[in-house]
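In: Pasting the sequence and the predicted coordinates here, then a few questions.
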Amino acid sequence: MPIINFKKEKIAVEIPQGTTILQAARNAGVLVESPCNGMGTCGKCRVKIRGNEAVLACRAIVTEDLAVETLEDKTLNNTLKIHSEGDSFTYQIDAPITKRFDGVKTQVYLRDSLLTIEEGDTENQCYGLSVDIGTTTLVSALINLATGEELASISALNPQSLHAQDVLSRIQFASKDQGLDQMYEEITSELNRMTAELCSAAGIERRFIYEAVYSGNTTMIHLALHTNPESLGKYPYTPILKGGAFVRASDYNLEISQAGVIYTPPVISAYVGPDITSGILAVRLQDVEGTVLFIDIGTNGEMALSRNGELSATSTAAGPAFEGMNITFGMRAGNGSIEGFEIHDDGAVSLQVIGGGKAVGICGSGLFDLVGELVRLGIVTENGRFANPDTLRLPQQLCSRLKEFQGKIAFEVAPDIYLTLKDVRQVQLAKGAIRAGITALLRHQGVAEEDVSQVLIAGSFGYHLKTRSLVDITIMPKSFEKKIQFVGNTSKSGGKAFLLNQRFPEEMKALVKRVNSVELANLDGFERLFVGCLNFKE
């Protein structure tokens, strides 16, 4: 059998002939980023063989002994820019976890159930975690359960995204026992690392953390609780976990108190998960008057609509383009990524680069701005093509940015960074999915776009977007322009509310049962609607 030698890692592995380099790397424990899970679409798994020959690891079949050099990927860094704060509301602190000192020992309760007994007086040391498990990012906050104070917060890349970027590829990867084990172990290890850092920052012992609230989409919750997500990927899309329950943290290797628990908010559907339940709670969507749209723009575009408290919800698979994946020069929101882009009247271009240094790629918010500006000025046409520079009445210094790259016309964003026609197509597919989801949900509920009184954009990614960019690329209708409010990471702030008031778990469990879950694939004409939403026009 051939032997592959991973030079940088100094690891050699023997593999069956016909194995891909990517699979060999996974077998050897060598990290080769593959956000599309080996489908050959993202182009992020490039490695070098035979000196300088660059190949896609997921497509390179091994037939002989081979030396492989993994490439340092600019998207793998520890400078990710993740917004962790979210809107919330005022509520009474009445946590389900309480402690009582009897003069000798301290009793720890979950509601009326005794969890454990501790020697001495530890009554003033009672903490919980609000954990937002996103498809791409993780955010965890350490909360004092007696006072409600947030003592520390930390964010990180979800390590699962290095193997499978979007929800569907994550389901496929984890449907096999080996893949599920890897996904579970990676996220558990990362959450434990984050917890250790939080405890160090706050100067507390992790044994005094008694509850963690896991908010995330339905697939992420299955993976974090070591539950096979296969049923989420095929009809009738039935989640095994329904949420709304406490489980023992020690059963899932979460390193908090041995008596600690994990709570997951109620699941709305296979693709509308506890992150949206937490978000609904955080903004009190059920109490808002008028017609309000709540939406988390990302790889799994989840949304909920409230009509004077009557809720309906759906999701639409936007894919990983908005996270910078599947884009030629795309990257996550770390140092060197373009997060803002503006074209001035004289044709000059302004870039906002995370870290302030040289631009090396484009992250999701920068991609929104970039395509939005090009559409606004007609450089990208309504059908997603680059316009003929000779037909544009624009400054020459701007038109000259349309130049040949890899044999085709592309737009030069910055030195050695281009936006290609393929990239524009990826944006069209992602934005078309979100816009079609919004339109379909409104139509299904008999709501005209003009009748929506408020649009709440949730999520860390959504917080960095600009209203003008959302409207320019027509992901949002023009009628929404002055109604948009960015509410931040409501998955985390809603999780905090679950930690601090024992009434909310029961309230939201009852509410979720009343939510009308809309399956877009079952709606007549949805495919036609999606195709119609691909163009950059109203």
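Out: Yep, it's here.
In: From now on I want contacts and neighbour counts done on CA atoms only, so please keep to that.
Out: Noted.
In: roughly how far out does stretch 367-382 sit from the chain middle?
Out: Here stretch 367-382 is found 24 Å from its chain centre; the criterion is CA atoms, centre = their mean, to the nearest Å.
In: for comparison:
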Amino acid sequence: MPEIQILPMNLSVRTRKGETLRDALYRAGVELESPCNGKGLCGKCLVCVEEPDNVPETPHKEITAEQAQQGIRLACQLVPASDMVVRVIGEYKKDEHRILEGDRDPTFSERDTGDAGVGRKHLSDTESLVKNTPAAVVKMSGGICRLQYAGQAQEELKNWPEKSVAKGLAIDLGTTTLVVTLIELPTGRELATTSSLNPQIRFGHDVISRIQKGSTPEGLAELSQCVRDGLNHLIDQACQDSGANPMEVLDVVLGGNTTMLQLAASIDPEPLGQVPFTVALQGGRAYPARQFGLEINPAARVYVPPIVHAYVGADISAGLLVSRRFFEPGGAMFFVDVGTNGEMGLSANSEYLMTSTAAGPAFEGMGISAGMRARIGAVEGVDTDGQDRLDIHTIGDAPPQGICGSGIIDITAALLKLGVIDASGRMRRPDDTNGLAGTIASRIIEINKSPAFRLGGKVYFTQEDVRQVQLAKSAIRAAMEILLHESGMEAGSLERIVLAGGFGYSLRAQNLEAIGMLPPDTADKVYFAGNTCRIGCARMLRNAGYRQYLEEKMQSVRHVSIETRPDFMDLYVESMEFPEIKE
């Protein structure tokens, strides 16, 4: 696919089939001003292409004939057919943390990963990076290419493409989202990252629904093929983006919750859904690629990080590689993966506890009336003075198309501060706006006899959306309290709370505390780590030593089952309320 060189940022990105230049730039972290959301109306997303004679014009009233000859084009109307160099000349915003659909490993980035203000700290690994030592190594012996894996006996690589360089895949197999990163093994260089919704969501948003569906041979076959097709599509897309060949892929590190991993491996998930929650797939070992139906080199291996429990999978163990302070003696920290399954760990005075809770997909935009992934047009931030001001921020400064995870948390906190919703979660109706500023009251309407708050265009935040947020945040908070009680530690003794998940870095810790997902007075202890599963898997690709390190550390972890504890439901119901807003 065509490769685009982007000036003045000195970035590059490969386009995808049928993709506009505007969307390709967005994947590279360059958000062009586009008030019309790519419809070709506003004329704001201007770029200048080199060698304009080879690039079709994009007629618009804002572009004169002379400018068109000079190379001025509308990025939203240009579908590149060949390699090109473009210079951004319109308004744009460079988003360092949304580059290539995922958070880059801090140890492989040149950007500053230090603290960025109270409650907005970015997690960085203070340990120096060791020499790149992948598990899969290609060696020539007697004119024959052989694969050496984890130092074991060498296997002949048949039909190995001439001058090929071994590649690896770091895969985050999530309940809601799939993320695939392609890495050049000898250098550790990241080549491409692709992502999509997990196609299994049409069978249900949570793991219980998937377990039920997959408990019959027919259902298992359907779920397994469905996710394999999704992964193979992303692998093919990553290879197209980077000019690689799928047959060059010799190693895969596959992180994910236990249910998703067993479904991908076509293993009956039914025992995961009933006591004693038996896990059939062993973590901390490598499997042939055919076990997971991956269309890569037949000699490739798929390494699955350690699995703690049926509901604490390889995704959270991989994530702990990004937060290795978790295993420091005498530490006091939480590691919380804010996803559908709400997996978390507590390091408390050299005791390591882990659990999970059914948080649901609300914070990932699913189950919310206007929920969407973090794409152009998504509401990603909301600010208010608690009186009459409400500032709504969308990705790409485009008209609102929906609300992503960070926007969901922000709008909930904002409506609490404004008094539009109360501590119980009840939203005011249009005939109950006494005390509200006119600019706020005018946004409250009714949809199907239920109150809703208008954010812009056809995007609303409804009473049912508030309830979904309450269910999700109370599940996480109750599980955190269970682990604190189990360890005998008070929340005030915590040194840090590391939040992982697909939110990226747009979350605001103070708003997480404001809605009651975090204990009081802990916002300044929050570190955002992004997609730690993907980053941890990438580290294990680059350095096979991390696999043994993680296997050893995870042996000291104790799983806490919250579903059988009588105090969980009490804590869950108690956490449903929103805390009192601090002035």
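Out: Perfect, I can see it now. Note that this is a predicted model, so its numbers are computed, not measured.
In: Overlay them and tell me the TM-score.
Out: The TM-score (TM-score structural alignment, normalised by the length of the first structure) is 0.80; 460 aligned residues with a CA RMSD of 2.5 Å.
In: ranges for the strands of the stretch 51-200 of the second structure?
Out: 72-74, 84-88, 92-94, 121-122, 136-141, 144-149, 155-156, 167-173, 177-184, 189-197 (DSSP state E, counting those that start in this stretch).
In: any chance of these in TSV, with mean neighbour count too?
Out: Formatted as TSV, the strands of the stretch 51-200 of the second structure follow (neighbours: other CA atoms under 10 Å):
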stretch	mean neighbour count
strand 72-74	26
strand 84-88	19
strand 92-94	16
strand 121-122	20
strand 136-141	17
strand 144-149	19
strand 155-156	16
strand 167-173	28
strand 177-184	24
strand 189-197	20
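In: among these, which is nearest residue 579 of the second structure?
Out: The minimum distance between residue 579 of the second structure and the strands of the stretch 51-200 of the second structure falls on strand 121-122, with 23.9 Å, by CA to CA.
In: equivalent range in the first structure for the closest one?
Out: On the first structure, no counterpart of strand 121-122 of the second structure exists by TM-score structural alignment.
In: can you pull out the strands in the stretch 351-500 of the first structure?
Out: Ranges of strands within the stretch 351-500 of the first structure are 361-362, 402-405, 408-414, 417-419, 454-458, 484-488, based on DSSP E, counting those that start in this stretch.
In: quick revisit: using JSON lines, lay out the strands of the stretch 51-200 of the second structure together with distance to residue 244 of the second structure.
Out: Below are the strands of the stretch 51-200 of the second structure laid out as JSON lines (distance: least, CA to CA, whole Å):
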{"stretch": "strand 72-74", "distance to residue 244 of the second structure": "30"}
{"stretch": "strand 84-88", "distance to residue 244 of the second structure": "19"}
{"stretch": "strand 92-94", "distance to residue 244 of the second structure": "27"}
{"stretch": "strand 121-122", "distance to residue 244 of the second structure": "32"}
{"stretch": "strand 136-141", "distance to residue 244 of the second structure": "16"}
{"stretch": "strand 144-149", "distance to residue 244 of the second structure": "18"}
{"stretch": "strand 155-156", "distance to residue 244 of the second structure": "21"}
{"stretch": "strand 167-173", "distance to residue 244 of the second structure": "8"}
{"stretch": "strand 177-184", "distance to residue 244 of the second structure": "9"}
{"stretch": "strand 189-197", "distance to residue 244 of the second structure": "9"}
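In: Those strands: which one's closest to residue 498 of the second structure?
Out: So among the strands of the stretch 51-200 of the second structure, strand 121-122 is nearest, using CA to CA, at 9.5 Å.
In: what packs against that closest one?
Out: Here strand 121-122 of the second structure touches strand 526-530, going by 3 or more CA pairs under 8 Å, 6 or more residues apart in numbering; DSSP states H and E.
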